[in-house]
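Engineer: sharing a sequence plus its predicted fold:
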Amino acid sequence: MKAILTVNSGSSSLKLGLFAEDLSTLAMCHVDRIGRREAAMKIHDAKGRGLPMPDHAPKAFATNTQALRTALEVFRADFPGLEVVVIGHRVVHGGISHAAPVRLDEETMKDLARLAPFAPLHQPHNLAGVRAAAELFPGTPQIACFDTAFHRGHDFVNDTYALPHAYYARGVRRYGFHGLSYDYIAGELARTEPALHAGRVVVAHLGSGASMCAISGGRSVDSTMGFSALDGLPMGTRSGQIDPGVLLYMLQNEGMDAGQLTDLLYKQSGLLGMSGVSNDMRTLEGSDDPHAAEAIAYFCHRIRREMAALAASMGGLDGVVFCGGIGENSAPVRAQACAGMDWLGLSIDAAANAQAARDIGAGRVRVLVIPTNEEIIIARAAKQVMG
């Protein structure tokens, strides 16, 4: 059986998708907390049924390569004669040069490695996943799919910072991220809601990483994330938008160095830092700690603020789509994020929202909940690049 493998390799997680040549899903795998004792693998077929792990499989996974080996063993046991013909990878940053999926070779890998300072906690792990797959599948074509590519058509004013132009020329500009997710949502709207797809839509990708995107006529025109995956909304452990003067203060008056500041902004801030409880929205919603409620309130406040700003970038708003782990599963966040937005034509049907319906709007602006699927976007791109 010939198949397409998709790999989304993070710092402590690994997501794999196995697809037939017709792009039907065969199996999915998610490994969380790699490198820690509680690391665990969840692997299931297209119907959601768990696939048996081999008896000798490790109970925890020290590296992405080890996790990939085990998942591959499970795939081969359940799909006899499995032949992976192409591997698609999520790569967070494509820089200025990469606005479409590309077949990877050594020169391209070196080019992408040079972008690591632009995405220090993502790019190195994405590329490590490529190397692990190359070790296990020598000679198999590997395709990079970029989170930044969907946003590469922005107007200059939505891409630049008010810095000397030389920095813009060197790549210090707004890129936007979560493009694979937004690409999928735009495609689903074209397929199921053509009138809305032709209009002005804000998509809120809300999860451990969170951002929002203004999509007009199926094209990204603005995004809350900028130069890095730190900007915009607060996230699980990331700060989101912050006055650069605060960073100067931290460096000059708190005695922090660049490494400590990176750790603070990427790992100790966001919902975790504000609440002091957890970076997991489910835990915060179940907590009676007042700081947990404050963190949720700030998260939703920023969603409302960014929603209005993105609507201004498009000259109006016809629809809002929630996706991502929080966007798809948290009715309270969706309700709070849309509260008080009637002036924009945006309101929620409380009963439909509580029942996790697809269409939860009660005003002029359509409000939809659509589960995203980055893996199928990667698989489609890998197949297309290979012809």
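Structural biologist: The structure has been received and is ready for your questions.

Engineer: only C-alpha atoms for contact and neighbour calcs from this point on.
Structural biologist: Noted.

Engineer: nearest residue to the middle of the chain?
Structural biologist: Nearest to the mean C-alpha position of the chain, by Cα atoms, centre = their mean, lies His178 at 4.1 Å.

Engineer: give me the neighbour count for the residue lying closest to that residue once chain neighbours are set aside.
Structural biologist: Once flanking residues are discounted, His178 sits nearest to Asp147: 5.2 Å by Cα to Cα, 6 or more residues apart in numbering. Counted with other Cα atoms under 10 Å, residues neighbouring Asp147 total 25.

Engineer: alongside the first one, take a look at this:
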Amino acid sequence: MTDAILVLNVGSSSLKFALYADEATPSVALLRGKIAGIGSHPIFSARDDHNLALQQTEGMRLTTGSTLDDIIPALLDWLKRHRGGVNIIAAGHRVVHGGRNHTGPAKVTEALLDELATLVPLAPLHQPHNLQAIRAVCSFLPTLPQVACFDTSFHRTQDRLAQLFALPRTLTDAGIIRYGFHGLSYDYIASRLPHYLGAKADARVVMAHLGNGASMCAMKARQSVATSMGFTALDGLMMGQRCGSIDPGVLLYLLDGLDMTTQELKHLLYEESGLLGVSGISNDMAILQSSPAPEALEAIELFCYRAACELAALCTTIGGLDAIVFTAGIGENSALVRRLICDHLAWMGVALDGHANERNEHQISSTTSTVDVMVIPTNEEMTIACATHRVTTQQVKRCRSQVQ
């Protein structure tokens, strides 16, 4: 019977899951899937390690209105029955915010959950659901070891200046600093850079994680030097529904001049802005690219303009640029977005091979480009599986040494 690690990546209305063999460097998921529409009309999809579609069984009972607390026990039961030859020995979770104290993954305890709950205001779209998933697994399988893997941990290699806001020291000491996010994605890409870039893997690289949530990370020696996101996941790039960087005076005006409540402002910034707000059509880049509306094109162009400006600024933190890596849903699939961003960077020596870009090839820079431009698919689930294996293995070794 194969020992396996369950990986759960939970969003506000969806749950991505995967099973990996319990290995130090898992290569291919035994299965992976997604349950979308949680809280309304749940839709199940899954594929095995041969990329064959798997069928939901009747016993899973994904009924209208099913919540995460309903779905996770049903999923665990389905996995147990479907993969009869697999023994789930641990669960690894994506947790968006780990605060300033966690530089790596951590074994789940009640004390840790209490600590992470204090960070909910800093990641309101993600943190509550991340913690809810952990507690749901605890309720169904109370003895199963669980590991929290933080999006913020990858950025703890940044020096102090990169983390500071120009605020009074008392606020800095209270934890109001730049944390950065999408660290699990960046961690995976960093591990794959030698395969794609060879000797340049440890050079000056800017990674662009472009999806509904979007950020960039400047790296040297495959470590985070600076990133576009800050105290919360609102900062930096324009996103699907989030505005990104904005003049704080605008927020003060909305509160004092237009009498918005803080809840209304929060909803505006997290749910109604970005591609959706500018276009008035959708937060989905594919829908906008297919739309003839001038507002759709303007939203795309603003997204790319802001991304290019942020990328150029990040080059200052690493003293130049040797490679750009596009990843995540938009970064991996939108040739238009990549082209528009790189067009703004032509003055830096960035040039694309148009055919390679349209085909979403791994290397899309032209032979005349002084900067390598790559498209590398991310795999946050594999990063979580590796981290969970490492933490649980270390835990077993410590227990054995204490017994001896």
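Structural biologist: Structure's in. What do you need? Every value quoted in this text rests on a predicted model; they were computed, and no experiment measured them.

Engineer: re earlier: tell me how far the residue nearest to the centre of structure 1 lies from Leu206 of structure 1.
Structural biologist: According to Cα to Cα, to the nearest Å, His178 of structure 1 and Leu206 of structure 1 sit 10 Å apart.

Engineer: what does Gly387 of structure 1 give?
Structural biologist: 34 Å.

Engineer: and the two? Which one has more around it.
Structural biologist: Comparing Gly387 of structure 1 with Leu206 by other Cα under 10 Å, the one with more neighbours is Leu206, at 26 against 6.

Engineer: counterpart of the more buried one in structure 2?
Structural biologist: Mapped onto structure 2 by TM-score structural alignment, Leu206 of structure 1 lines up with Leu210.

Engineer: my guess is the residue nearest to His178 of structure 1 meets His93, correct?
Structural biologist: Yes: with contact defined as Cα atoms under 8 Å, Asp147 of structure 1 and His93 form a contacting pair (6.2 Å).

Engineer: which helix is the longest one in structure 1?
Structural biologist: Assignment by DSSP state H gives helix 290-314 as the longest helix of structure 1.

Engineer: in structure 2, what stretch matches the next helix-or-strand element following it?
Structural biologist: Later in the chain than helix 290-314 of structure 1, the nearest helix or strand by DSSP states H and E is strand 319-323. Against structure 2, the aligned range for strand 319-323 of structure 1 is residues 323-327 (TM-score structural alignment).

Engineer: mind listing the strands for the stretch 151-300 of structure 2?
Structural biologist: Under the criterion DSSP state E, counting those that start in this stretch, the stretch 151-300 of structure 2 contains strands at 205-210, 214-220, 223-227.

Engineer: next, the angle from the last one to helix 294-318.
Structural biologist: What it means is strand 223-227 of structure 2. Using axes from the mean of the first three to the mean of the last three Cα atoms, to 10 degrees, the direction of strand 223-227 of structure 2 lies 130 degrees away from that of helix 294-318.

Engineer: which bit of structure 2 covers stretch 253-272 of structure 1?
Structural biologist: Under TM-score structural alignment, the match for stretch 253-272 of structure 1 is residues 257-276.

Engineer: quick one: end-to-end length of that stretch, please.
Structural biologist: 24 Å.

Engineer: picking up where we left off before, mean distance between the match of strand 319-323 of structure 1 and structure 1 after superposition?
Structural biologist: Superposing on structure 1 places stretch 323-327 of structure 2 at an average distance of 0.4 Å from its equivalents, by mean Cα distance after the TM-score superposition for structure 1.

Engineer: if you skip the residues just before and after it, what's nearest to whatever residue of structure 1 lines up with Lys220 of structure 2?
Structural biologist: The alignment partner of Lys220 of structure 2 in structure 1, by TM-score structural alignment, is Ser216. Nearest residue to Ser216 of structure 1 in three dimensions, chain neighbours excluded: Arg200, at 4.5 Å (Cα to Cα, 6+ apart).

Engineer: what about the one you found, how many residues close to it?
Structural biologist: 26.
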